[in-house]
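Asks: below are the sequence and a predicted model; questions follow.
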Amino acid sequence: MKTYLVGGAVRDRLLDYPVEERDWLVVGETAEAMVARGFRPVGKDFPVFLHPETHEEYALARTERKTGMGYKGFAVHADPDVTLEEDLQRRDLTINAMAIGDDGVLIDPFCGRLDLEQKLLRHVSPAFSEDPVRILRAARFAARYAHLGFRVADETMMLMKHMVAAGEADYLVSERVWAELHKALLERTPQAFFQVLRDCGALGVVFPEIDALFGVPQPEKYHPEIDTGVHALMVLEQAVRLSAKAEVRLAALLHDLGKALTPREHWPSHHGHEKKGLRVLERFCERLRVPKPFKSLSMQVMEYHTHCHRALELRSDTLTDMLQAIAAFKPENRLDEFLSACEADARGRSGFEDRSYPQAEYIRGAAAAAAGVDTGAALRQGLQGEQIGAAIRRSRIQAVDDFKKCYQSAVS
């Protein structure tokens, strides 16, 4: 049984990057022989097995033949006669098509190491164009390594453009799009993911709501970068600085979707974009089957980010109602995530990147004051039904008002 370390583990070892998981390739064996050795089969579309002790993945060498459109349109051939080079040739990028044998020698038939040195994301063969998921993967690897200076090779970018023009990206299914998006959001430079998709023309197909923001102007006084799409990617960049959570980064990216709905005659003003964008965001989340925690935070940030920016000017009742709407009074609240996304929006503008955001601490203080209200007092007063909620709201407004006066006194 000949085994080789392949894929990301080899790539990241050469880059001195942390190796999070190892994948192994098996050449010259059958599925029956793997099971006889104690390996547990787990692959649905092709033969993959878990090692009986390490539980690492071992895949049989295979080739693929295009049989239809989309990423499922393949016939997989796994056979003991498939060579290591034939298996590596079906992979997406040269930097992912390297292997290391038991002797520790690097096997690199497609010059992946050279592309690592030249910081290029280059396709292995024309077969790259047969799977639309590879467009997303190339973009995700750009997000992973852009901070090191990596870029998509010119010929690969041209191939990706041809794929989009041929309609291959139209066959991407929501589960795969969300899986790649989620991974990209956790990378060091996720904004590069969307820029690559835009450069090859796929952004309008895969994420039309985000693509629609480009070319939409904003008031230069508040947005020196002017373009709303540029602003969205700048906000995402700032969100990376403020939070490691994918939920925060997605909420920051999507907060201004409503600006794409503003009629041209009203540009660059976008009155009411916070609420107008909610239905767009709803459709986005439904189409991609976005998990509920992501959706709920994104909805809150979209609807209330302007309130957050104006927190120091808001009336006590308005601020209290906002805190109630974003569930800030619940023990397991997401106030910090909400504030991080809003702060990213405030900083995601040309020249604003390092400005302070006192609104965050102000809102935390107001939330703490309101959450400290004795909610049981309403029950002890004999109130019932809606009267209880109204009484609690009045008490919280008073607590916020008291906090506001103390805050103003302290800063004056």
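Replies: Here it is on my side, so go on. Numbering: from 1, shown residues only.
Asks: going forward, measure contacts and count neighbours with C-alpha atoms only.
Replies: Will do.
Asks: test my guess that K404 contacts A366.
Replies: Yes - between K404 and A366 a contact is recorded at 7.4 Å, counting by CA atoms under 8 Å.
Asks: looking at these two, which one has more neighbours?
Replies: Remark: of K404 and A366, A366 carries more neighbours, 25 against 20, as counted by other CA atoms under 10 Å.
Asks: now for the nearest residue to the more buried one once chain neighbours are set aside, how many residues are close by?
Replies: Nearest non-adjacent residue to A366, counting by CA to CA, 6 or more residues apart in numbering: V400, 5.3 Å away. Residues contacting V400 under the criterion other CA under 10 Å number 25.
Asks: OK, contacts around V400?
Replies: Counting by CA atoms under 8 Å, 6 or more residues apart in numbering, V400 touches S316, T320, A366, A367, A369, A370.
Asks: distance to K66 and secondary structure added to those, as a markdown table?
Replies: Formatted as a markdown table, the contacts of V400 follow (distance: CA to CA, whole Å; DSSP: H, G, I helix; E, B strand; the rest coil):
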| residue | distance to K66 | secondary structure |
| --- | --- | --- |
| S316 | 63 | helix |
| T320 | 58 | helix |
| A366 | 60 | helix |
| A367 | 57 | helix |
| A369 | 62 | helix |
| A370 | 61 | helix |
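Asks: for PyMOL, what selects the buried ones among these?
Replies: To isolate the buried members of the contacts of V400 in PyMOL, using 16 or more other CA atoms under 10 Å:
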select buried, resi 316+320+366+367+369+370
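Asks: another structure for you, compare them:
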Amino acid sequence: MEIYLVGGAVRDRLLGRPVHDRDWVVVGATPEEMLSLGYKQVGADFPVFLHPQTHEEYALARTERKSGQGYHGFKVFSSPDVTLEQDLQRRDLTINAMAEAENGTLVDPFNGKQDLHQRILRHVSPAFAEDPLRILRVARFAARLAPAGFTVAAETLDLMRQMAQQGEAEHLVPERIWQETRRALHEQSPRTYFEVLLQSGALASVMPELYALFEPPVARPRSTGADSSKRGDMALRTLTSASSLSDETSVRFAALAMALEPTALQAFCDRLKIPNDCRELALLAIRHHEDVAQAAARDAGALLSLLDQVDAWRRPDRLERLLQVCEAEGRVRTGADDFPSADVLRRALAAAQAVNARTFVDQGLTGKAVGKAIDEERLTRIQQLITTA
């Protein structure tokens, strides 16, 4: 039995990055041997075991053979006869197909270390084309490593294009697309994920609504007057801006998706089963970003109305996320380093929230009269705020 550290831990150590998770491959062992040593088996598709002390994953060396369409269309073969190189060969990128022996020796049959030095994301073998999920994974790794100078190898991008043209990406299940996309939104350069998908041709299959933003220029009836290609660029720039303002998935998603029409957004979210918090925030941004952008020039009544429309009283946390989305868009649109309207709305909300319904109940008001009195007092306090600003 031989045990090797594999994949991301080896790659990140060579890159000088923190290693958070470690995965291991066991060569020359059977499931029975692993169980006898106290490992706990998990997963039914292939033999993976948890270490009895560290609980890290130890997988028996295996090979895979294409047996159907999509991510699940594989037959897995595991045996003590499967070599380490055979196991590494089934992996996606050369930089992920390295292993480290227990004595520290690097095992690198596909020149992953060289590709690390050259900053290239290159597929290991033609078997890459058998798994459409790898298109998304390559795009996500590009989003992670682009700031360090990594690019996708020309031959890998060509292979991804062939896969897209053959309809492989259409077999991806919505949950996996969203899972990879959500993770990509939190990489160092999230826009690169969508750029690589666009370059590979896969964006049209997995996210046709976003793809429409990048089609050849076609005039569209938008308040910005922007054509589709400019809307695509604006969406990516707004995503980049939002990434510097917030780590929230919903904020980053909404910053990207606010370039869509409401019907396109709903179709996009329905098909990929995107969480409601992301959907709701994006829809609010689409409907109210212009009102938010002009808040600094609006009167007290307009500010109170906007706070009502976005349900700021019950959802102040969502208002804050909306302001971050709008600030990201505003900074890109104007080129300014600040966004005064966000601060105006924050202060208006704070002033209005200071109104206490108990005050009016104690005055003998009831029912609708209380609500009316609250609105009037909120309006007064926002007006005072504007006057003294």
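Replies: Sure, I can see it. Keep in mind the model is a prediction, meaning the values are calculated, not measured.
Asks: the residue nearest to A366 of structure 1 matches what in structure 2?
Replies: Superposed on structure 2 with TM-score structural alignment, V400 of structure 1 falls opposite I382.
Asks: next: Y357 of structure 1.
Replies: Match for Y357 of structure 1 (TM-score structural alignment): F339.
Asks: residues contacting that match?
Replies: Contacts of F339 of structure 2 by CA under 8 Å, 6+ apart are E327, G330, R331.
Asks: could the residues you listed be laid out in CSV, adding neighbour count, secondary structure and distance to A373 of structure 2?
Replies: Formatted as CSV, the contacts of F339 of structure 2 follow (neighbours: other CA atoms under 10 Å; DSSP: H, G, I helix; E, B strand; the rest coil; distance: CA to CA, whole Å):
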residue, neighbour count, secondary structure, distance to A373 of structure 2
E327, 26, helix, 32
G330, 24, helix, 35
R331, 17, helix, 37
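Asks: quick check: of these, which lies closest to K113 of structure 2?
Replies: The closest of these to K113 of structure 2 turns out to be R331 (CA to CA; 39.8 Å).
Asks: what lines up with the closest one in structure 1?
Replies: In structure 1, R331 of structure 2 lands on R347 (TM-score structural alignment).
Asks: what about the residue lying closest to that match once chain neighbours are set aside, neighbour count?
Replies: Excluding the flanking residues, the one nearest R347 of structure 1 by CA to CA, 6+ apart is E353, at 4.5 Å. Counted with other CA under 10 Å, the neighbours of E353 of structure 1 add up to 17.
Asks: isn't E353 of structure 1 up against Q238?
Replies: Yes - counting by CA under 8 Å, E353 of structure 1 does reach Q238; the two are 7.3 Å apart.
Asks: which residues do the two both contact?
Replies: R347.
Asks: in the stretch 1-150 of structure 1, which spans are strands?
Replies: Applying DSSP state E, counting those that start in this stretch to the stretch 1-150 of structure 1 gives strands spanning 2-6, 23-27, 40-41, 48-50, 57-60, 62-66, 74-78, 99-100, 106-107, 120-121.
Asks: next, format those strands as JSON lines and append distance to T375 of structure 1 and mean neighbour count.
Replies: As requested, the strands of the stretch 1-150 of structure 1 are exported to JSON lines (distance: least, CA to CA, whole Å; neighbours: other CA atoms under 10 Å):
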{"stretch": "strand 2-6", "distance to T375 of structure 1": "59", "mean neighbour count": "19"}
{"stretch": "strand 23-27", "distance to T375 of structure 1": "55", "mean neighbour count": "21"}
{"stretch": "strand 40-41", "distance to T375 of structure 1": "56", "mean neighbour count": "18"}
{"stretch": "strand 48-50", "distance to T375 of structure 1": "54", "mean neighbour count": "21"}
{"stretch": "strand 57-60", "distance to T375 of structure 1": "54", "mean neighbour count": "24"}
{"stretch": "strand 62-66", "distance to T375 of structure 1": "64", "mean neighbour count": "18"}
{"stretch": "strand 74-78", "distance to T375 of structure 1": "61", "mean neighbour count": "16"}
{"stretch": "strand 99-100", "distance to T375 of structure 1": "63", "mean neighbour count": "22"}
{"stretch": "strand 106-107", "distance to T375 of structure 1": "67", "mean neighbour count": "19"}
{"stretch": "strand 120-121", "distance to T375 of structure 1": "58", "mean neighbour count": "24"}
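Asks: mind putting the ones you listed into JSON lines with distance to L15 of structure 1?
Replies: JSON lines is the format used below for the strands of the stretch 1-150 of structure 1 (distance: least, CA to CA, whole Å):
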{"stretch": "strand 2-6", "distance to L15 of structure 1": "14"}
{"stretch": "strand 23-27", "distance to L15 of structure 1": "17"}
{"stretch": "strand 40-41", "distance to L15 of structure 1": "31"}
{"stretch": "strand 48-50", "distance to L15 of structure 1": "26"}
{"stretch": "strand 57-60", "distance to L15 of structure 1": "22"}
{"stretch": "strand 62-66", "distance to L15 of structure 1": "27"}
{"stretch": "strand 74-78", "distance to L15 of structure 1": "30"}
{"stretch": "strand 99-100", "distance to L15 of structure 1": "14"}
{"stretch": "strand 106-107", "distance to L15 of structure 1": "14"}
{"stretch": "strand 120-121", "distance to L15 of structure 1": "13"}
